[in-house]
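**Student:** generate a structure from the sequence data that follows.
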Amino acid sequence: MAPKQPLSRERCLELLASVPVGRVVFTLRALPAIRPVNHLLDGETIIIRSSLGASLPSTATERGAVVVAYEADMIDVEARTGWTVVVTGTARLVLDQALQERYEQLLHPWVDEPMNCIIGIDCDLVTGYELGAVR
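**Tutor:** Sure, this is the predicted structure:
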């Protein structure tokens, strides 16, 4: 078993900003749903892009905001080392035109379909662990 060391909030945010992909977890028809997405970190807000017809934007539009979890990690399976970060926070549509334009320039979707919606996730609760090899 590899030892697990808790990480500070600051270190968690640094690590989150260092990777381009994570997974957003939200509720869909009263069940958990998980979607891989690429992201960027702007201060303490995770920014993702989606399409307005997708599940998460539809939920955020209906409720104004929705609580989600966001997870990103970097794991070396052979060395049994790495880290994982989980953020719990409120997701809402980014409606400010200037911010929309900025994020569209900075964050390019990895899938080949229109991404006409930008979602910001507040980093309310941030936890993380570093995984180390057995010493």
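
**Student:** from now on I want contacts and neighbour counts done on CA atoms only, so please keep to that.
**Tutor:** Fine.

**Student:** ok, longest strand in the chain?
**Tutor:** Looking across the chain with DSSP state E, the single longest strand is strand 81-93.

**Student:** I'd like the distance from that strand to the chain centre, please.
**Tutor:** 5 Å (Cα atoms, centre = their mean, to the nearest Å).

**Student:** now the other sequence, so there's something to compare against:
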Amino acid sequence: SMRALPVVLPVSFAVLDDDVVFRTGTGSKLGAAVDHAIVAFEADDVDFARGTGWSVCVTGRASEVYHPDELAAVAALEPVPLVHGFSEHVVRVRADILTGRRLRPASPEGVGASSTRTMRTRG
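**Tutor:** Predicted coordinates:
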């Protein structure tokens, strides 16, 4: 959040040990990580022509990655930032709550589209 309001920002990301990781420069995303804020991260994809898609949401504590082994693992995954510039920091969002939804097209009989939802919490 920024000034107590929700913020949505696009990032390129990767998954490391079930957690979301991404590179960022100094700013609001890094500030949230340094403060160990609880954040939500969503990724989705929809094929409108087929009426299919998926959506995944990860909710958990953000933190900056400092350990050399973890930084090397993230570098190997190559989450390339969407914006050019300095992205010298790595943020990890711990997947404490993971929800997902798969979208299915309408049936040939004309019954509406459906979705299946799953949820997992980390103990």
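
**Student:** if we can go back for a sec, what range does the longest strand of the first structure cover in the second structure?
**Tutor:** Counting by TM-score structural alignment, strand 81-93 of the first structure falls onto residues 52-64 of the second structure.

**Student:** name the nearest residue to the residue mapped onto Glu44 of the first structure from the second structure, ignoring sequence neighbours.
**Tutor:** Using TM-score structural alignment, the partner of Glu44 of the first structure in the second structure is Asp18. Leaving out its chain neighbours, the residue that sits closest to Asp18 of the second structure by Cα to Cα, 6 or more residues apart in numbering is Ala95, at 6.5 Å.

**Student:** still on that earlier bit, show me what the longest strand of the first structure is in contact with.
**Tutor:** Outside of strand 81-93 of the first structure, the residues within contact range by Cα atoms under 8 Å, 6 or more residues apart in numbering are 2, 12, 15-16, 57, 60-61, 64-76, 117-133.

**Student:** about what we covered before: what's the match for the residue nearest to Asp18 of the second structure in the first structure?
**Tutor:** Aligned against the first structure - with TM-score structural alignment as the criterion - Ala95 of the second structure pairs with Cys123.

**Student:** next up, the contacts around that match.
**Tutor:** Glu44, Thr45, Ile46, Val87, Thr88, Gly89, Thr90.

**Student:** same question for Val126 of the first structure.
**Tutor:** Arg9, Cys12, Val85, Val86, Val87, Thr88.

**Student:** before we move on, what about Asp73 of the first structure?
**Tutor:** Leu16, Val19, Gly22, Gly82, Trp83, Thr84, Val85 are the contacts of Asp73 of the first structure under Cα under 8 Å, 6+ apart.

**Student:** burial measure for the fourth one, as a count.
**Tutor:** By the measure other Cα atoms under 10 Å, the count of residues near Gly82 of the first structure is 16.

**Student:** picking up where we left off before, of the contacts of Cys123 of the first structure, buried ones?
**Tutor:** Neighbour counting with 16 or more other Cα atoms under 10 Å marks Thr45, Ile46, Val87, Thr88, Gly89, Thr90 as buried within the contacts of Cys123 of the first structure.
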